[in-house]
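Novice: No sequence on hand, only this structure:
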């Protein structure tokens, strides 16, 4: 059998259809959806894949007998797995949430492939994931499952061990936090125009041009991880951000335009490897948030040749 419990071919090239194989085929129909749920819950593609794999293991052990809605059942299972992972992470985490940048989904500037479209449905920008990281695990679960995937509170309540009314309050508190997130412009070409203007001004060291494309209250967040903690910082305000011009000029000189979680961004490349990913949130023609991931450990999986 392979890793998903499917029986392999016999010596004649036949694939006997076992009950476990049928179950695995049904699970695969829901994999994209489950990965999308887990990514919103965890803000990490690697951890999301681990959570999806664990949900398969639980399904393969218990079977689907008596399960009328397999998709709904699997959604609550992956939610349970993610909740456990979030609680463990919170207990172990040493890095500051102020500077933490979740793992981005990077695609070529021309567009997002079909698998990423499922993953990023509902405009899951990096700025939104940053806010989700600040929520308590139960709040995040209630918000993600109910507000993003329409799971009823009656189904969420047993996962967080609350009443449906208390679970509704969890989602409400999370919603108030999320509503403060800047909504990006819907016009992607306009977003690109603003980002390209920012990069040109950075390359030229043109402070006035930089100020022109930055919102007065712009927020810059940089995450160097545990390997490069000196790179981690939070900077607020246009003039304070412009003072980071040297950092921007280094990035701009080697930047490759990409989409980061569906919005314009850049990957800075050095010696054939990504050394930073910069994501922009553009609203009303100006940049309102910049998130930079410069963590060598998490950037090691970025395939720059594919970009």
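Specialist: On my side now, so go ahead. Since we're looking at a predicted model, the values are computed, not measured. Residues are numbered from 1 along each chain as shown.
Novice: C-alpha from now on. contacts and neighbour counts both.
Specialist: Will do.
Novice: Now do the helices in the protein.
Specialist: Counting by DSSP state H, the chain has helices at residues 19-42, 45-62, 70-92, 114-119, 126-133, 137-143, 153-160, 164-178, 188-204, 207-213, 238-242, 245-253, 296-299.
Novice: okay, those helices, which one's buried deepest?
Specialist: Counting by mean count of other CA atoms under 10 Å, helix 137-143 has the highest mean neighbour count of those, with a mean of 26.
Novice: Please name every helix or strand in contact with that helix.
Specialist: Counting contacts by 3 or more CA pairs under 8 Å, 6 or more residues apart in numbering; DSSP states H and E, helix 137-143 is packed against helix 70-92, helix 153-160, helix 164-178.
Novice: Need those helices in TSV (columns: distance to residue 114).
Specialist: Output for the helices and strands packed on helix 137-143, formatted as TSV (distance: least, CA to CA, whole Å):
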stretch	distance to residue 114
helix 70-92	20
helix 153-160	29
helix 164-178	27
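Novice: before we move on, the earlier item: would you reformat the helices of the chain as a markdown table and include distance to residue 264?
Specialist: A markdown table is the format used below for those (distance: least, CA to CA, whole Å):
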| stretch | distance to residue 264 |
| --- | --- |
| helix 19-42 | 20 |
| helix 45-62 | 19 |
| helix 70-92 | 29 |
| helix 114-119 | 15 |
| helix 126-133 | 11 |
| helix 137-143 | 26 |
| helix 153-160 | 35 |
| helix 164-178 | 21 |
| helix 188-204 | 6 |
| helix 207-213 | 14 |
| helix 238-242 | 19 |
| helix 245-253 | 14 |
| helix 296-299 | 18 |
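Novice: which one of those lies closest to residue 220?
Specialist: helix 238-242 (6.7 Å; CA to CA).
Novice: and the comparison structure, right after this:
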């Protein structure tokens, strides 16, 4: 603009008077610069109109939008936290405090530490052990977490991991185990069942499951097949629950069934303590 040309205030951003623009907010029609623009369905809107629009959005719409978030955020957190603890364990002896053994479920021994049912998921014996499990979480999570939603996916991971630990306590009492393999097999089991219900091609999942199960039972293998089988069974059961209670009207029933599975596994923890 030349020095002699009169300044038209309407050609400048109302929030940044020194920035010239010819773009108007589609709601209030004030001029806004690129920094202040938010893309809307048609045109752009200013920050004040955006805040007002968010306040007027019904809570049920906000909840639905959160459920439609396709980013596997929980998967990223699982991978990040587990990898971070592995790095810390290189310098601080954490594995012994995280590993699970059925002996920690026996109060009479003076070392009742039931939280190890879950902390074992965070400890890994080697880099390759960690890498393979977390790669599986990332690959499966990209497909499964958007289908289930963040909280259902997290519940699946934790309860399947619990199922793996409980299976170890029942089938291999006195054995120390670490790793997220039980939870990973639970994700595979749920993906298998849900994929079957939605008509997806599950051949690849079956092949992966078969190969891993065979490796678990090979003579001399240090892999805990008990954790694999326990996690797989619980994950498949939760996948069936999720697949059969997909309607919004069945949300309460779904939560009760998932809670019943978790409660049943907790009850089973008392079995090795009574033997």
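Specialist: Yep, that arrived. Since this is a predicted model, take the numbers as computed values, not measurements.
Novice: Got a TM-score for the two of them?
Specialist: After superposition, the two chains reach a TM-score (TM-score structural alignment, normalised by the length of structure 2) of 0.27; 127 aligned residues with a CA RMSD of 6.0 Å.
Novice: what's the closest of the helices and strands packed on helix 137-143 of structure 1 to residue 133 of structure 1?
Specialist: For residue 133 of structure 1, the closest of those is helix 70-92, at 9.6 Å, according to CA to CA.
Novice: tell me what that closest one is packed against?
Specialist: By 3+ CA pairs under 8 Å, 6+ apart, helix 70-92 of structure 1 packs against helix 19-42, helix 45-62, helix 137-143, helix 153-160.
Novice: Reformat these as CSV; add distance to residue 281 of structure 1.
Specialist: Formatted as CSV, those follow (distance: least, CA to CA, whole Å):
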stretch, distance to residue 281 of structure 1
helix 19-42, 18
helix 45-62, 21
helix 137-143, 22
helix 153-160, 31
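Novice: So for residue 173 of structure 1, which of the ones you listed sits nearest?
Specialist: Nearest to residue 173 of structure 1, of all the helices and strands packed on helix 70-92 of structure 1, is helix 137-143, at 7.3 Å by CA to CA.
Novice: hmm, who's touching the closest one?
Specialist: Residues outside helix 137-143 of structure 1 that contact it (CA atoms under 8 Å, 6 or more residues apart in numbering): 41, 79, 83, 86-87, 132, 153, 156, 160, 167-168, 170-175.
Novice: Now with 6 Å, please.
Specialist: The contact list for helix 137-143 of structure 1, computed with CA atoms under 6 Å, 6 or more residues apart in numbering, reads 86, 170, 171, 174.
Novice: will you turn those residues into TSV that also has distance to residue 190 of structure 1?
Specialist: Output for these, formatted as TSV (distance: CA to CA, whole Å):
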residue	distance to residue 190 of structure 1
86	36
170	36
171	33
174	30
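Novice: Just give me the neighbour total for residue 217 of structure 2.
Specialist: 14 (other CA atoms under 10 Å).
Novice: count of residues packed around the residue nearest to it when sequence neighbours are not counted?
Specialist: Among residues not flanking residue 217 of structure 2 along the chain, residue 225 sits closest, at 6.4 Å (CA to CA, 6 or more residues apart in numbering). A count of nearby residues for residue 225 of structure 2, using other CA under 10 Å, gives 24.
Novice: quick one, helices of the stretch 51-200 of structure 2?
Specialist: 59-67, 73-89, 95-98, 116-119, 127-148, 150-171, 181-197 (DSSP state H, counting those that start in this stretch).
Novice: which secondary structure elements does the last one contact?
Specialist: Taking 3 or more CA pairs under 6 Å, 6 or more residues apart in numbering; DSSP states H and E as the contact definition, the neighbouring helices and strands of helix 181-197 of structure 2 are helix 150-171, helix 225-244.
Novice: Only the buried residues of the longest one, if you could.
Specialist: Meaning helix 150-171 of structure 2. By neighbour count on 16 or more other CA atoms under 10 Å, the buried set for helix 150-171 of structure 2 is 150, 152-154, 156-171.
Novice: ok, now the shortest one?
Specialist: By 16+ other CA under 10 Å, the buried positions in helix 225-244 of structure 2 come out as 225-243.
Novice: Nearest to residue 286 of structure 1, out of the helices of structure 1?
Specialist: Taking the helices of structure 1 one by one with CA to CA, helix 207-213 is closest: 5.0 Å.
Novice: Identify all contacting residues around that closest one.
Specialist: So helix 207-213 of structure 1 is contacted by 198, 201, 286 (CA under 6 Å, 6+ apart).
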